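Undergrad: Give the three-dimensional model of this entry:
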Amino acid sequence: MKTSITDGLMENELSEQEKLRRTVSRELNEAMVARKVSKADLARALETSRSNITQILKGDRNFTVDTLSRIAEAIGMTVTISFKKNTGARRQ
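TA: Here you go, the predicted structure:
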């Protein structure tokens, strides 16, 4: 139950953050398939568990720009980020 306007805003922010995380995860998955890199290969390259990689690739785990950069490097790619004007609801 929402108790304030702030709670509602936080839910919207999380929703947008989740959408972004899932978009990035989807693009990572597509890049890995194209480059024929397995989750196990990526886990070894990043010195982390396959479980952690799976959570990132499912969009279930929040990750830093540093981690994203390391993943891109491990699969032989670079990261490009662009910002676009939000055409949705405006905050006041």
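
Undergrad: Every contact and neighbour count from this point should use C-alpha atoms.
TA: Noted.

Undergrad: Could you measure from Val37 over to Ala74?
TA: 9 Å (C-alpha to C-alpha, to the nearest Å).

Undergrad: who touches the residue nearest the centre of the chain in this structure?
TA: Centroid check for the chain by C-alpha atoms, centre = their mean gives Arg21 as the closest residue, at 3.2 Å. By C-alpha atoms under 8 Å, 6 or more residues apart in numbering, the residues touching Arg21 are Gly59, Asn62.

Undergrad: if I look at it, how far off is Lys84?
TA: Arg21 sits 16 Å away from Lys84, taking C-alpha to C-alpha as the criterion.

Undergrad: Please give the structure of this sequence too, so both can be compared:
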Amino acid sequence: METATRAHLRHLVAEEIGAHLGRRRMSGAKLARAIERSEMYVSRRLRGETAFDLDDLERIAEVLGVTVTDLLPADKVRPNSRSADQAVRATSPARPAASRPKGRSAAESTRPTSSVPASRRRPTPINRPVGR
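TA: Here you go, the predicted structure:
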């Protein structure tokens, strides 16, 4: 539920895109042509009435020469001045060491083990008839 003091993410993204457009002195109409959308489609999204979809954000970022995360509000992407990757890593549950096999590192625990060296392994046949 939206309150008077809290804006929806679509409004904040629209403001960021509008700021990038202003810095480049690009109109919404020119952006619409560049991303192959109608002017009305882009206008409604820049006003925050409707949210941009992820494919649009990708195209807009390419046109503006920025990354998709540059189009997102900084406080939503980088809480406490951390990068988006750090924020995701900080909130992702880590696999506890106790669930890993003993004597292996976390990276090694997912690798297949084989007594045949990789250089001598044959690829697994796909869709090969059985018994012929």
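
Undergrad: Superposed, what's their TM-score?
TA: Superposed pair, TM-score by TM-score structural alignment, normalised by the length of the first structure: 0.66. Supporting alignment: 72 aligned residues with a C-alpha RMSD of 2.3 Å.

Undergrad: Which residue, other than its chain neighbours, is closest to whatever residue of the second structure lines up with Gly59 of the first structure?
TA: Counting by TM-score structural alignment, Gly59 of the first structure corresponds to Gly48 in the second structure. In space, and not counting its chain neighbours, Gly48 of the second structure is closest to His11: 4.5 Å by C-alpha to C-alpha, 6 or more residues apart in numbering.

Undergrad: quick one, helices of the second structure?
TA: Counting by DSSP state H, residue ranges of the helices within the second structure are 9-23, 28-34, 39-46, 54-64, 74-77, 84-91.

Undergrad: Any idea which of those gets closest to Met1 of the second structure?
TA: Among the helices of the second structure, the nearest to Met1 of the second structure by C-alpha to C-alpha is helix 9-23 (12.2 Å).

Undergrad: how about the closest one, which residues of the first structure does it hit?
TA: Going by TM-score structural alignment: helix 9-23 of the second structure matches residues 20-34.

Undergrad: Done for today, thanks.
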